[in-house]
Every structure is written in structure tokens, then in C-alpha cells.
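[1] Sharing a sequence plus its predicted fold:
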Amino acid sequence: MGYISHPKIVPDKVEERKYQMTLAKDCLNTDTLVVLPTGLGKTIIALYTTAVVLSESKKVLLMAPTKPLVDQHTSVFSELLVDTKIGIMNGLMKAETRQKIVESNELIVSTPQCIANDLENGMYDMDDFGLVIYDEAHRGTGNYAYVTVAAHCTEKSISMGLTASPGSDIKKVEEVCRNLRFVRIEIRTEEDPDVAPYIHDTYVKKIEVNLPKELLDIIDVWKALLDYYFKELKDLRLVKENWPPSRTHMLMIGESVQKRLRRGERSITLYRGLTVQSICMKILHAIELAETQGMSPLRLYMAKLNEDALAPKGNKGGKELVARKEYLEVWNMASESKIEHPKVSKLMSLVSQILNSDTSSKVMVFTQYRDTCDVLIEKLSGIEVAKVGKLIGQSNGGLRQKEQIGILDEFRTGAKNVIVATSVGEEGLDVASTNAVIFYEPVPSEIRTIQRRGRTGRKNDGEVFVLIAKGTMDEVFENSSKKKEDQMRSRLDKLNKELSYLRKEGQWKLGDF
């Protein structure tokens, strides 16, 4: 095994992989978005390009969306770079402090919001920066801070983006490229011949369960209630004839009504339509919880609806829904029920089997919802060999970033061997290599699916288990994610050809799209 050799990189420390060096050199020549699966060393590509630019006496800015990611990058670069002044920044610091850090350091590692604010306020400029790196670059849409930073960059600096998955929506990928000045997309997958030697097998297995009669009975009541309100939306002429009562269509109805109200239209139909649309969204969420999560999360959700309905300024649609006899019927059924979703027992059996077959095993369980996360932690903690940790985001009384890092450290050292995580565990964070990843439910996003799956098979072969309740939204989400993932590569290839044409024409701003 050879090692990367560069005056700015600690010798005999970083394994040299041909595809990483090829990608790094491409990035040094052209503003590039690098698409590389989780665990294949996007950070090393960033490290090498950083070393080259620093050796030319130019500064480097490396941005990441969260403070734990910033801390993680700082730790890696501090360990691997030679004689480099590294400054770490975040929004908790005073702007004057950040200004001094920028002036006195060569490599700046920061969250993007504070950089954007400083640039807008003229605290410093980007003239001395030869390289700007956007980690999790797929976020560079709309008014996200990456976009503001890119607008302040000069053409003298190289723009480099890193992502495991930019998504299958080609318009959004085009927007990212336009916003962050990328004129080339470099894609590598596990199938590429220069990557394949470094790939460990990841075995994906679907585990299907049937819903018990008690849950099906509750779902039937919810669906009847949904049909009732959806018919009212049809009577109000807010629904196209062939539309099913899906979340997508409900969002479209809400957007359409809001647009008409903004234009100055005023009618009982529109105001009633908004109320009914809000009720339908609540019912759809309740159905999804019952189908894919189980009785406990459903009960917790309904308890929140009850609480909101009692509040003087509670949601009008929520008050109407909670007052219906069908709702009360479901509430009584859910309150008296002792059953859990069959996925819970499958999960416990699976985790127990993995841990008992190898005491050094580590398992990561992903779920969309915090309420489910709490239920699963309680259940899994009953397994004798399981040392369970929780990894959730910061909002609404969640885990502070310091606590998130602490949980990951415990997982790395073996103090915890099971982590139950929400979406915060999907993106970017250096999670210790796991033997198995379990999706408590499929997610419709191809980006999140790829990120979840990438938590295993990094250093050894790994397994991915996807729990699916038959005949439910689980199946819809699983099919949606797979379809989007299949589309992503072909669409990115097509976009790259168009970018190549624009490069030749000298129109790097994607003006022809």
C-alpha cells in the first residue's frame, strides 16, 4: 500500500488511492462537484486539494453545515496537515473574533451562516482564498448560506463541492451548479473500476411484516374520515378529478389556495378549503404513523392534537378533527390497545441476533420520528447485550452538538453498540464503521437512502435491513427511493455533457439552461 506524498501532508499516514488523486487533480483544474458514496474518502480529496493550494501561499475555506461536522473536519485536517495554521469558526463567536481568525490562519473551517453574514457586512473578503470547499454541497439551493458565500467569491478561487448524493431532481442539481459555480460534475460509484477494489460488499435485505387486525381497524377508520374530507375538497372544486388523496396533492392544493389568497381573492370556498386541507394533512400523517410506526407513536401524535385543540389559539382544523366521533373512536381504540407494530419485535430479534453472533458488532437503526426513536430505545435496552444510544438533532429539546459528538465517540469506543438515530445520523458525520444498518422504515428520498446505507460496509462487509409493512406507505416510499436513485446517475451524466458544452462555449454560468 502506497501513501500520499506531499510536503504539506504528514508522511506515511494517508493511503493513496488512484481515484482520489484523479478527482483531486480534476478539482484543482476546474470548479467541480464531486459525487462519491459515503465512506470512499471525500475528505481525503479535500485534504489533497487543500495541501496543494496552501503550498501556493493561498488560503482555503472549508465549510460544513453543522458544528459537529466542522469539529470533525478540523480534527482530521489538524492531524494530517503539516505546519498549517487552522482556524475554526461558528456563529457563536463575535464577528470581530472571526475577522481576526481569518486574518491569522491559512485554513478556515466553519459553518456557512457566519461566513455569509461576515461577507455581507464587509468584515473581510475572499481575495486571499484560493480554494472554497462546500461539504454536503447539495444544500446549495435557495437562500442557503452557501449561495451567499459563493456570490462573494472571486474567479481566482477554485470552487469544490462534496456530496454522496446530489439527488435525482435535475433542476435542483443545475441550481446547485449555478449557485456554487461548478462547471463540472465528477461521479464515482461502487461499480467504477478504479473504486471497486476499495469497496466492501453491502448486502441489502427487505424484511416484510403484516399489520395486525387492531392496527388495520384503526387505519380503516382514519381512511373513511379522509375520504369524507377529500370529497368535500372535490365539492369545493379544489381537486382535479383523477387525484387520489395523497400528501403530494394536499400540498399542491394548499399552495394553490394560498396563491389565490395572495392575489387578493376572498371567498368562503378558499378559507374552508384551507381548513379541510389542513385536516386531511393531519389524517394522512396519522395513517402513516399507524401503518409504518405503530400504536405508541400514533397515541403520542393524537395526544398532541388533543392538547392543541384545547389551546385558545389552537389550529382550527385540528379543533374540528378532534371533535368528530370517528376521531374519538380511534382515540379510545388506540388508548386501550396494548399491541405494538410488528416491526418492533422484528427489530429486537434482528439486533439481538447480530449482537449475539459477534460481541464486537455495532448496529445503527434509523427512524424518521423522534417518538419512534424513544419507543425503540426503550425496547432495545431490554436486550441484555445491547448498549443503546440515541442520536437526534438539536431542535425542540434534542441533543446539543456536543452531546451528539459524545454519543458518536461512545459508539466508536464500544461503550455503545447500538445507536438509534433520526436524520442527523445520515449526513456527513464520521460514524464508526457498523456491521449492520437497519431502516425502521424506508424513506422516499434517494439522498437520505444513500446516506443511511453508507453507514455500513466501510471497512468490512456490511448488511442493510429494511423493515417494510406490507400494503402500506412503506412500499410506496421504498419504490419511490429506488426509482429516484436509478434516475440520478443517468441524469447527472446528461447534465455533465451539457456542462461540458457550456465550458467549451465559455458559458460556465449555465445561462442556457
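    Happy to help now that I have it.

[2] going forward, measure contacts and count neighbours with C-alpha atoms only.
    OK.

[3] pretty sure Gly161 belongs to a strand, no?
    Yes - the assignment for Gly161 by DSSP: H, G, I helix; E, B strand; the rest coil puts it in a strand.

[4] List the buried residues of stretch 29-48.
    30-40, 42-48 (16 or more other CA atoms under 10 Å).

[5] next one: stretch 271-278
    Buried, per 16+ other CA under 10 Å, within stretch 271-278: Gly273, Leu274, Thr275, Val276, Gln277, Ser278.

[6] swap in stretch 248-258?
    Quick answer for stretch 248-258 (16+ other CA under 10 Å): Met250, Ile253, Gly254, Val257, Gln258.

[7] Neighbours of the nearest residue in space to the second one that is not next to it in sequence, how many?
    Leaving aside its sequence neighbours, Ile253 sits nearest to Leu238 (CA to CA, 6 or more residues apart in numbering; 6.7 Å). Residues contacting Leu238 under the criterion other CA atoms under 10 Å number 20.

[8] Helix, strand, or coil at Leu238?
    Quick answer, by three-state DSSP: Leu238 is coil.

[9] Flag every buried residue along stretch 323-334.
    Applying 16+ other CA under 10 Å to stretch 323-334 flags Glu326, Tyr327, Val330, Trp331, Met333, Ala334 as buried.

[10] Next step: these restricted to helices.
    Glu326, Tyr327, Val330, Trp331, Met333, Ala334 (DSSP state H).

[11] so which of these comes closest to Ile450?
    Ile450 lies nearest to Ala334 out of these, by CA to CA, at 34.5 Å.

[12] got the contact list for the closest one?
    Ile218, Met295, Leu298, Arg299 (CA atoms under 8 Å, 6 or more residues apart in numbering).

[13] Can you tell me how far it is from Gly122?
    Computed with CA to CA, to the nearest Å, the distance linking Ala334 and Gly122 is 57 Å.

[14] again with Leu215
    Counting by CA to CA - Leu215 and Gly122 are separated by 59 Å.

[15] Looking at the two, which one has more neighbours?
    Leu215 (20 against 9).

[16] For that one, give me its contacts.
    Ala290, Glu291, Gly294, Met295.

[17] Check it against this one:
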Amino acid sequence: MSFLSHRYIAPDMIEERTYQRNIANDCLKENTLVIIPTGLGKTIIAMIVAAHILEKGKKVLILAPTKPLVEQHYSTYSQFMNDVKIGTMNGLMAPEKRAKIIEGNDLIVCTPQVVDNDLQNDRYSLRDFGLIVFDEAHRAVGGYSYVNIASYYHSGLTLGMTASPGSDLNKMIEVCRNLDITHAVMRSDDDPDVSPYVHDTFVRNEIVDMPDDLLNVIKILNKMLNVYLNELVNLKFMDPGWPASTKHLLVVGDTLQKRLARGEKTSMIFRGLVSQSAAIKLMHAIGLAETQGMTTLRNYMLKIESDASTAKGAKASKDIINQPSYKELWRILRDTKVEHPKISRLMSLVSQEINSSEEHKVMVFSQYRETCDILVEKLSRIPNAKVTKLIGQSNGGLKQKEQISLLNDFRNGVYNVVVSTSVGEEGLDIASTDMVIFYEPVPSEIRTIQRRGRTGRKNTGEVIVMIAKGTRDEAYERTSERKEEMMRENLDKLNMDLRLITHSGQRRQTRLGEY
């Protein structure tokens, strides 16, 4: 095995990989968006580019969207870079201290919000920086801080990094335009300079049949939902041709709120808002019934009842529990002990995997925190299972330092099963797992790719997507597959569009060839 060799990279520490060197060479020529799957070493590529920029006497700024990612990058760069002053900063520090960190270090790692705020207050400039790395660059849209920082940066190279830029070509172009990127470099596991370094990842769907009680609950919920959808159509607030979706209902709500703000305080507007809100609540309930099970649904409906019982409770909640079908719904929820069939199937899959080898690790993803709690309790009953959960810090969740500590324990074998919400999808250095299980599919190609990238890093991996037959699970899986196909097609078009944009002079500035 040969190792990377550079005066600013610690010797005999990082395996030299052809594709990483090739991509880094491309990045040194012009502002580049690097699109490669999770686990192929985006950080190492950025480190190679950074070493060359530091050699020219310029500073490097590494931006990452979350504090755990910042800490992870700071640790990685500190470990693998040699004779480089590395600093990190945050919003809790005094502005003067941050300015000193900028002045006294060669490479700085932080979240973009800190730099954005400092630049707007003229606390320092970026003129001494020869490289800015935008990690998870697909976030550089709208009013996100990446966009504003790029507008202040006129002196050096830009490097955007992402595993999943999304399926919308216009959004990809927007990201590149916002970061002044003129070239995109892509790799997949199948590329000839990548394939020697990756392992196979096998993906399969695990189909489960729904029990009759759950099907009856879903039928009742749909009947209740249709009451509100029909009312919105009759009130002319919703087109009868629209498919019933949360997205369309949110559009209806936004329109009604705007009319209300303009002074249309009529009984029809207020009734429309109640129906719209009730419909959204019931669509969420149907989603829980189809994908999560009785316990999660029962707890959600109890929250609606609790809300309805208070004087200041939402009118939508009161309306729902007064529907004629609600008593029948609650009778089934109260008397039925059956759980979602996914739970027993999941327990079987996890048990087989962790008991096939004491070294094996499993990661389970679920959309809902409450479902994570249920799964942790169930999976902990499996012999030899050492289970924990990885959740975000909101509403009494895990603080960011606790998340990092948990991942270290997972890496070191303290745990062999992690049940995670979306916090485990993006960027965090999670130990390579042998199996990733989607407790439910998600209709997002970005999240699907990020989840799937948690296995097959160091050994052959398996991805299992659990799908409840005849439910929205099937639609979500098809949506994710279609969007991923669109993303791959659009990536091929991206460089052509970037060249057209550059030649037409639509960019803020041109810095090609400076390095």
C-alpha cells in the first residue's frame, strides 16, 4: 500500500487512491463541485487540495452545516495534517476571539452561520484565503449562509462537496451559480479508478403484509379524511383534480392565510382553515398507521384528544373527535394489541445479522422519533444486541457532543445496533455497518443515498428497505427510485449547462486558472 506524500500531510497515514488524486487535481484547476458517494473520502480529497493551497501561503476555510460535523472535520484535519495551525470557532465566542483565530491559524473549521454573521459585521475579510470548502454543498440555495459567504469571496478557489445533489437540474445549477462553481466532477462505485477500493452493496426490499385491524383503521381514517377534502372542494378552495397530498393541502392553507391577512374574515375562510388543518392531521395519522403501527398512531390520536379537551385547543382537533367515525376508530385502537408486522420482521433481520458475527453492526433508520423509541425497546430484547438510538438535539434529544460520543461507542463496539432518525443521514462519520435497514422508504433521493452510504465502506454491505404492502411505502419507494434516476441523468447534463452559463457571462465573477 502506498501513502499520500505531501509536506502538509502526515506521512504514512492516508492510503493513496487514484481517484482521490485525480479529483483533487481537477479541483486545483477551477471552482469545482465534487459529487461522490458517501464513504469514498470527500474529506481526503479536500485535504489534498488544501495542502496545495497552504503551500502557496494562503489560508483555508472548511465550512460544515452542523457542529458535530465541524468537530469531526476538526479532529480529522488535526490528525492527518502536518505542521499546519488548525483552529475552530463558534458563535459563543467573542467576535474578537474569532478574529484572532482567523488571523492566527492556517486552516479554520466552523459552521457557515458564524462566518456569515462576522462578514456582515465586517469583523474580518476573506482576502487571505485561497480555498473555501463547502461541505454538503447541496444546501447552498435560497438564504442559506453558504450563499452569502460566497458573495464575499473573490480571492481563491471554491470546492463544493456532496454525495447527493438532488434530482432537480435547476437546483443543481442554482447551487453552482451561488458558489461560483464552473465545473462538476462525478464518480460512482462503478468508475474504473474507484472500483478497486469499494465493496459491493446489495439492496433488496422486504415486503410485509398488513393485518386486518390496521387495514380497518386506515379505511376509517381515509373516510374521515375524505369528509374534509370534499368540504375543501365544495368551498372552492381545492381543485377536485388534485391528488390528496400534504403538499397540496399546505398550498391551500397558505392561500387561505393570505386571504385572511387581507381582511377576508368570513365564516367560509375560517371553516376552510379548520378543514385544511384537520385534513393534514388525518393524513399524518394515515401515514403513521401505514408505516409505523398501532402504538405510534394511538399516541398521536391521544395528543389530538388532549388538544381537543382544552379551551384553547385547535378547532381542527375538536372537529376530528366529533366525527361519527371517530368512536369506531378509537374502539379498534383501544382494543387491538396487534403491532405493525414490520417490527417482528425487523427483529428477525437484526438478530440474524448480529448473531452471524460478533463484529457485525446494523443501522436502522426511521422517520419518527417515537418509532425509534419503540424499536430500541423491541430490539434490546434480542440476545447479544447492544442497542442505542441516535436522534437530534431538539425537544430533549441528544446534545451534539452526546451524538459524537455515541458514534465513537458504536465504532468501538460498545453498541452493535443504532436506531437513527435523519440526524444519522448527513455527513457524520458513522462506522461502516454491515447492514442498513430503512424501517420505511423515504421519497427523497438525497436521504436515500445518504442512508445507503452507511454500509459497504469497508466490507460487503446489505441495504434492506421495509415496505408495507398496499400502503404509501410503495409510492415512496417508487418516488425515491425515480428521483435517483433523474439525478444521475441530470449530472451528465450539469457540466454542459455550467459551460453555457460561464460563456454567457451569468456568473458573479471568473477565477479560472488562478491556481
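    Arrived safely, thanks for sending. The shown structure was predicted, so the numbers you read here are calculated from the model rather than taken from an experiment.

[18] Quickly name whichever of the contacts of Ala334 of structure 1 is closest to Asn435 of structure 1.
    Distances from Asn435 of structure 1 to those, taken by CA to CA, are shortest for Met295, at 29.5 Å.

[19] residue contacts, that closest one?
    Leu215, Leu289, Ala334, Ser337, Ile339, Glu340, His341 are the contacts of Met295 of structure 1 under CA under 8 Å, 6+ apart.

[20] Which two of these have the greatest separation?
    Most distant of the contacts of Met295 of structure 1, by CA to CA, are Leu289 and Ser337, 15.1 Å apart.

[21] Those two: which is more packed in?
    Legend: neighbour count by other CA under 10 Å for Leu289 of structure 1 and Ser337, higher for Leu289 (21 against 14).

[22] ok, which stretches of structure 1 are strands?
    Per DSSP state E, structure 1 carries strands over the ranges 32-35, 59-63, 86-89, 107-110, 129-135, 158-163, 184-187, 202-209, 363-366, 388-391, 418-421, 436-439, 462-469.

[23] I'd like those laid out as JSON lines, including distance to Met488 of structure 1.
    Formatted as JSON lines, the strands of structure 1 follow (distance: least, CA to CA, whole Å):
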{"stretch": "strand 32-35", "distance to Met488 of structure 1": "11"}
{"stretch": "strand 59-63", "distance to Met488 of structure 1": "25"}
{"stretch": "strand 86-89", "distance to Met488 of structure 1": "34"}
{"stretch": "strand 107-110", "distance to Met488 of structure 1": "30"}
{"stretch": "strand 129-135", "distance to Met488 of structure 1": "19"}
{"stretch": "strand 158-163", "distance to Met488 of structure 1": "13"}
{"stretch": "strand 184-187", "distance to Met488 of structure 1": "11"}
{"stretch": "strand 202-209", "distance to Met488 of structure 1": "19"}
{"stretch": "strand 363-366", "distance to Met488 of structure 1": "23"}
{"stretch": "strand 388-391", "distance to Met488 of structure 1": "29"}
{"stretch": "strand 418-421", "distance to Met488 of structure 1": "26"}
{"stretch": "strand 436-439", "distance to Met488 of structure 1": "21"}
{"stretch": "strand 462-469", "distance to Met488 of structure 1": "21"}
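
[24] Tell me who's in contact with Ala24 of structure 1.
    Ile45, Ala46, Tyr48, Thr49.

[25] Just the ones of those residues in helices?
    Counting by DSSP H, the contacts of Ala24 of structure 1 place Ile45, Ala46, Tyr48, Thr49 in helices.

[26] can you pull the contacts of Asn222 of structure 2?
    Counting by CA under 8 Å, 6+ apart, Asn222 of structure 2 has contacts Leu282, Ile286.

[27] How much space separates it from Met238 of structure 2?
    With CA to CA as the criterion, Asn222 of structure 2 and Met238 of structure 2 are 17 Å apart.

[28] What's the match for Val203 of structure 2 in structure 1?
    Aligned against structure 1 by TM-score structural alignment, Val203 of structure 2 finds its counterpart in Val204.

[29] Surely its match and Val464 touch.
    Yes - counting by CA atoms under 8 Å, Val204 of structure 1 touches Val464, with 4.6 Å between them.

[30] And the residue nearest to Ile253 of structure 1, how far from Val34 of structure 1?
    43 Å.

[31] so who does Gln47 of structure 1 touch?
    Rather than Gln, residue 47 of structure 1 is Leu. Phe77.

[32] returning to what we had before: compile the contacts of Ala24 of structure 1 into JSON lines and extend it with columns for distance to Val209 of structure 1.
    Below are these laid out as JSON lines (distance: CA to CA, whole Å):
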{"residue": "Ile45", "distance to Val209 of structure 1": "42"}
{"residue": "Ala46", "distance to Val209 of structure 1": "43"}
{"residue": "Tyr48", "distance to Val209 of structure 1": "47"}
{"residue": "Thr49", "distance to Val209 of structure 1": "48"}
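
[33] Among those, which one sits closest to Asp486 of structure 1?
    Ile45 (25.7 Å).

[34] any idea how far Lys59 of structure 1 is from the nearest residue to that closest one once chain neighbours are set aside?
    Once flanking residues are discounted, Ile45 of structure 1 sits nearest to Ala24: 5.2 Å by CA to CA, 6+ apart. Ala24 of structure 1 sits 17 Å away from Lys59 of structure 1, going by CA to CA.
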